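K.L.:
I'd like to go over a predicted model; first the sequence, then the structure.
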Amino acid sequence: MRTRFGLLLAFLTVVSSAQALETASPPVLAPEEDQGKAAHLSAQVLTYYHYKKVPLDDALSAKITDRYIELLDPDRSFFLQSDIDTFMASKDKLDDAIYAEDLTIPFGMFNVYDQRFVERMSYARGLLKDGFDFNQKEDFTIRRDKEPWPKTEAESQDIWRKRVKNDWLRLKLAGTSDAKIRETLGKRYENSQARAYKYKSDDVFQTFMTAYTNAVEPHTDYFGVAAASEFDISMKLSLVGIGAVLQERDEYTTIRELVAGGPAQLSGQLNAGDRIVGVAQGKDGPMVDVVGTRLNEVVKLIRGEKDTVVRLDIMPSDAGPDGKHRLITLVRDNISLEKQAAKKSIRIVKNGDLTRKIGVIDLPTFYDDFEGRRRGDKNYRSASRDVAKLLAELEDEKVDGVVIDLRNNGGGSLPQAIELTGLFVGKGPVLQQRNGEGDIKVDGNDRGQAKWTGPLAVLINRGSASASEIFAAAIQDYGRGLVIGEPSFGKGTVQTVVDLDEQARNPKPEFGELKMTVAQFFRINGGTTQLRGVTPDIILPGFSDEETLGESSYDNALPWLQIKPAKYKPLGDIKPILPELQSRHDARAKEDRDLKRLVEDVNELKDLRDKRVISLNETERRAERDRQIGRLKAREAADGKDSASTTDLVFQEDGLQADERSMSADIASEKALKDAKDVLLDETVHILSDASDLGKVTSAKNN
């Protein structure tokens, strides 16, 4: 445990580091030998095996350069036009550099970015001394992605002056005092600036390879060794660790949440808000100070092999810099990431004298523990296995219908989408795949019986992609159930993961992995979800921005195509009841208070999103804020209580970033969003109940 003298040294280290930010340039980063080899290996694999077959030549080199600049400075707030001119002089040389395993060019570009970042943050901090005049008529461009690059340092400083002025005004309008604003923004810019000194060679390489792979096609990605490990964890929904959700706050790794049943929670010695200031391995390993250390590096120290010991030096949430610490000893264990697992609930729908129970299964991702399946683990986790269990439970509870909620489910395992479809349609084809040579194969399942044969609806939104779209499209093509919500993402491509170390016959993990597009999938009706997505049978309003979310937002997305339908037999036809369902939905939308508010808020958010320029005049901004507050207060008055819906929370503005709010306030806000009324799900349940009333919802036949 640290002594008070040790604490003082740690505190002085943080202070002196902050002062050093004023003058020191960030470290100059250089490529490592294995990174050049990994880039070369990636080029060989992508050139010969990618579905799109894009050669690495001068044309692709120019596209990579554009994307790399965009990734570094998407809002055109750091680079000068002269920087861009210098970069573009080498735009046709990246292909030769990759084949020569020489990454000097992209690393040089990053070093310029890092230096510019430090300069801009230092300038922003300096502006806080004098404050601003908010009586001037002045505007700030909040979206600069289409604006010209600043030509001079003076132009850049003017952009940042307005940006800092806007940050100040947001806090001022929320009722924050000038002294507190200086403190908040000073700390914000200081923390941002500090991150510029923590970048490592791996960060640069990962960013550059993302630019390269995304220039080929939007869903092709490179994973370094660490990123590949995280991808594997997300697929199998488990890891070995202590069971704590961590967040970086003011140079401290802070516990945000404890996973139920994990070592941290079971110890009874840790709480949300506690700060981890040291990590040690085993019962007697040296304590490593982690104050100011990047979050991902602290996570690496805490994770480890099952049944091994990790010791943590904890500064309690209510302790000051010289407060008493706690030394915690934990034994690492398997942690199940239950938040991403399928879960069920039951909704009650009343219509006159009729009451129906509708089961809802929320599926955040199509997960599959590949390793557990391979080694024959009888209890391995997968989306379809978990949903099958939940369906059995809902059937025992005698529900009248089932909603599969796939909102914001970005996909995952393709086989899981096929198996999940089989739970509702039984045996039959689910999708068609076409590879780069044009060969087409039909994928389906051999399941003889469906697990659920009753009324079914699938709820989707713009965030529903890939495997989610496969499932929703198959349910729609079979006429098996209703698809409700927003048009989906539009990702109709199939990826596989290529281990570059295996390709190079390298015995240890050094080169990372490629997630590479190898095929395009098509619906069994011959169409594809690519670009256009799945169009719901009943469309509901949503907050998604189609300009920035969805396949159509990519400039190099594969086109929409159509092939011959597969041989399949529809299980029913819901088209005859759609006009009546739409009519009933429209009637509710006119009368239901929550639905009307949702439509109002969707339109309000669209108007706000379309604004690229906002006023920096306090009177004008306060009038706009008062209008928003008045709108929310009118709702509260109409409700007769102090309550907030999900959409109300969207418009609340305090000018703070997530890590600047108190931990308790941040958690409370998150809980409020979670507990708020889910208007779209409620309406989906009503629509499925209406369909049951009409008696036309088809059931799967046991084949």
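P.N.:
That came through fine.
K.L.:
please count neighbours and contacts with C-alpha atoms only from this point.
P.N.:
Noted.
K.L.:
tally of neighbours for the residue nearest to Asn166 when sequence neighbours are not counted?
P.N.:
When the adjacent residues along the chain are set aside, Asn166 lies closest to Leu616, with 6.4 Å between them (C-alpha to C-alpha, 6 or more residues apart in numbering). Counted with other C-alpha atoms under 10 Å, the neighbours of Leu616 add up to 23.
K.L.:
could you do Leu694 as well?
P.N.:
12.
K.L.:
same question, Val483
P.N.:
27.
K.L.:
and if you look at Lys378?
P.N.:
Here the number of neighbours of Lys378 (other C-alpha under 10 Å) works out to 8.
K.L.:
also the one 4 residues further on?
P.N.:
Other residues near Ser382 come to 25 when the count uses other C-alpha under 10 Å.
K.L.:
in contact with it, which residues are there?
P.N.:
236, 366-369, 416 (C-alpha atoms under 8 Å, 6 or more residues apart in numbering).
K.L.:
how much space is there between it and Gly372?
P.N.:
Distance, Ser382 to Gly372, by C-alpha to C-alpha, to the nearest Å: 10 Å.
K.L.:
what of Lys451?
P.N.:
23 Å.
K.L.:
who has more neighbours, those two?
P.N.:
Set side by side, Lys451 and Gly372 show more neighbours around Lys451, with 21 against 15, by other C-alpha under 10 Å.
K.L.:
mind listing what the more buried one touches?
P.N.:
Counting by C-alpha under 8 Å, 6+ apart, Lys451 makes contact with 388, 391-392, 423-424, 426.
K.L.:
included below, for side-by-side comparison, is a second structure:
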Amino acid sequence: MRQRLYQLQLVVFLTLVTMVAAIAKPQSTSLSELFPSPGQTKAAIVINKVLERYHYRKVVLNQTFAKTVLAKYLKQLDPNKSFFIARDVERFETGARNLDESMRRGELDVAFDVFRVYRMRVDERVAYALKLLDQKLSFDVAETFAFDSSEAQWAQDSAELDDRWRRRVKNDFLTLRLADKSDDEVRDRLRKRYEGLARRIHQFNGDDVFQTFINAYTESIEPHTSYMSPSTSENFDISMKLSLEGIGAVLRGDNEYTVVQSTVPGGPARESGQIHAGDQIVGVAQGLDGAMEDVVGWRLEDVVEKIRGPKGSVVRLQILPKSSGSTGHSREISLVRNEIKLEDQAAKSYLVDDLPNGPGMKVGVIEIPAFYRDFEAEGAGDANFRSTTRDVRKLINDLVMRGVDGVLIDLRGNGGGSLAEATSLTGLFIDTGPVVQVKDAFGKVEVEADTDAGVAYTGPLAVLVDRESASASEIFAAAIQDYGRGLIIGEPTFGKGTVQTLIDLNRYVPGDHDDLGRLRLTMAEFFRISGGSTQLRGVEPDIRFPTAEYMTEHGERSLDNALPWTRIDPANFKKASAMTFDMLTLKSNERVSRDLGFQMLTERSKLMRDAEEQKEISLRERDRRAQEDQRERRFKDEQDRFLRSKGITPVDEDADQVDEDALDAQREAIARIEVEEAARIMVDGISMQRGRDPRAVMRN
């Protein structure tokens, strides 16, 4: 049952954010309607009880926690401190002195009062921004814009807020000017952006306000617990009945931007190679020649509705790459919407040979984009239903028949999936034994184990992971590492070690009543068989690639209120072998230091780190252009140098006419950089073992 719930959560999350069903255009809500309803009061009381009883992290609803909830609510509404002023916040805090007691009784007056003031402040700021657009703006002055003011103090008065908005409008204007827009185009686009911001806030109804506040409450506990209002739940139900069509991207709202959280294996976004986690979507257009709509400041649901559409249709996106920061140069890409099928996510294999450190040796690479299992076909009695484990077993047999010397499992970018598949896949490489421990909210620990005797592959094994390898990927990699069955190579993984389930709140209130919505609840945590959790820390590779040195706060580590790393007693298992990595690490470091591909990847990691750490940017046009040119040149020079070393002529992805075959070859060469080094590491280990070196590390 737990396996099915875990698989369901992946589908729920991907579906919600990638393909919300068509939503009726919302109407403006009057201020007189923005007061809590009896149904919302009832829902709040039920949510309190469910969280207190079933949430994995025990909730104590006291004054200290209530202050955290209020601060989170203000941050959700005004993350960059662009609307409220200090006296607003002081009044909210005064009115919320007994918020813990109010929340316990389901009283929501504070939440709605804050939102009504927020809506008025948005109207004031939008009016001021539109006024600024009618004035001449100078970009010769040496001043800066703090595009991340989340840690700043609240503005003391309207005059201070005016100055922040003056700089914001200048930054918005300059960003579009640097994207080769005329000043008239910029003014028209920004006018629509600011007016759209006010219009969307006016469309918030009571359910929207309630959902926003309750999610501030749940996210003050931990980041993966969330509430869906009745209207959101209805859209979810509709979307679950549809085919998974769209671009195949998991999106989230961040401040006023729509950010790509991950891409779905087999989807157009992943297949294009042009969209990556952390990229911002700032514009959406329909078809090959539809007008580009600026979506900065839009609600996530509205952006999703613009992006999704029928299979075979074209959507154009304006993207700000993560490496360029929030104020860098955008680029436009075109995608053909498509249905994402199970076979598009299936594991695949290929050979890496002709390695300079292992003449004549071959490493079989198995790419696993997700941990999938066709539950529908299985439930219908189809004996040949598709699953990760079944597909990988066939690939292993084929690779063995081709005489490979070792197998490399590539889990880069694999965000997880079925827990059952993580367990059974591990069983292909061990005989029988525990794979992962699951501890629930009541402290009960269950062990998920491989019970099928026999091993599909006994030869040298390695697993390649990166910062986007999460959940089920971490369970598999951790088990292989704990058993000493193979090497883990790459970057520390995402650190998602919690389990969620979807709860219908109506089941807790008997009789006829309004729909109360649903709660996505964190109810358990994964632990390695060695006792430590995969939560927060993820899986630390045995051999790190240099790109890991430039990882800042990433994955679970970057989320507010994430559950801490902890440990429980280890399970009863037998380690396959003791492994040492010093010599392999030394050899790899020597190669990597000279490798042009890794120099390029390291430079990209540096650029991403610099973009994440940057808090403000120049508003002087010549300085800004110089900064952007330097950033783009840094990465492009490294990339071109690497490609030419491989005999590949670099392709400009932003050119009007692009040779798609040449572009695919370029992307494949870049994707193989880490794979080929991982294969060389394996060859070193195999050679040491065959030479009976006492430092041998690869199990045969």
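P.N.:
Thanks, I have it. This is a predicted model, so every value here is computed, not measured.
K.L.:
before we move on, the earlier item: Gln476 of the first structure: which of the contacts of Lys451 of the first structure is nearest?
P.N.:
Nearest to Gln476 of the first structure, judged by C-alpha to C-alpha, of these is Phe424 at 11.6 Å.
K.L.:
wait, a strand at Val169 of the second structure?
P.N.:
No. Using DSSP: H, G, I helix; E, B strand; the rest coil, the assignment for Val169 of the second structure is helix, not a strand.
K.L.:
spatially nearest residue to the aligned partner of it in the first structure, not counting backbone neighbours?
P.N.:
In the first structure, the residue matched to Val169 of the second structure (TM-score structural alignment) is Val164. Nearest non-adjacent residue to Val164 of the first structure, counting by C-alpha to C-alpha, 6+ apart: Ala124, 6.4 Å away.
K.L.:
I'd like the distance between the one you found and Gly131 of the first structure.
P.N.:
From Ala124 of the first structure to Gly131 of the first structure the distance is 11 Å (C-alpha to C-alpha).
K.L.:
sorry, back to before: quick check: the farthest pair among the contacts of Ser382 of the first structure?
P.N.:
Top of the distance list for those (C-alpha to C-alpha): Lys236 and Gln416, 12.2 Å.
K.L.:
what is in contact with the two at once?
P.N.:
With C-alpha under 8 Å, 6+ apart as the test, Lys236 of the first structure and Gln416 both reach 367-368, 382.
K.L.:
got CSV for those, with secondary structure and distance to Gly241 of the first structure too?
P.N.:
Shown next, in CSV, are these (DSSP: H, G, I helix; E, B strand; the rest coil; distance: C-alpha to C-alpha, whole Å):
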residue, secondary structure, distance to Gly241 of the first structure
Tyr367, coil, 20
Asp368, strand, 20
Ser382, strand, 21
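K.L.:
pick the one among the residues you listed closest to Arg532 of the first structure.
P.N.:
In terms of C-alpha to C-alpha, no member of those lies closer to Arg532 of the first structure than Tyr367, at 24.6 Å.
K.L.:
give me the neighbour count for the closest one.
P.N.:
Neighbour tally, Tyr367 of the first structure, other C-alpha under 10 Å: 28.
K.L.:
circling back to that earlier point, aligned to the residue nearest to Asn166 of the first structure, what sits in the second structure?
P.N.:
Leu616 of the first structure maps onto Leu619 in the second structure, by TM-score structural alignment.
K.L.:
my guess is its match meets Ala146, correct?
P.N.:
No. Counting by C-alpha atoms under 8 Å, Leu619 of the second structure stays clear of Ala146, with 10.1 Å between them.
K.L.:
if we can go back for a sec, does the match of Val169 of the second structure touch Ser122 like I think?
P.N.:
No. In this structure, Val164 of the first structure is not within contact of Ser122 by C-alpha under 8 Å, at 11.8 Å.
K.L.:
compare the two (neighbour count), which wins?
P.N.:
Val164 (21 against 18).
K.L.:
which ones are touching Gln157 of the first structure?
P.N.:
By C-alpha under 8 Å, 6+ apart, the contact list for Gln157 of the first structure reads 120, 123.
K.L.:
and the helix or strand hosting it, which residues are buried?
P.N.:
If you go by DSSP states H and E, Gln157 of the first structure is part of helix 153-173. Neighbour-count burial for helix 153-173 of the first structure, counted by 16 or more other C-alpha atoms under 10 Å, picks out 156-157, 159-166, 168-173.
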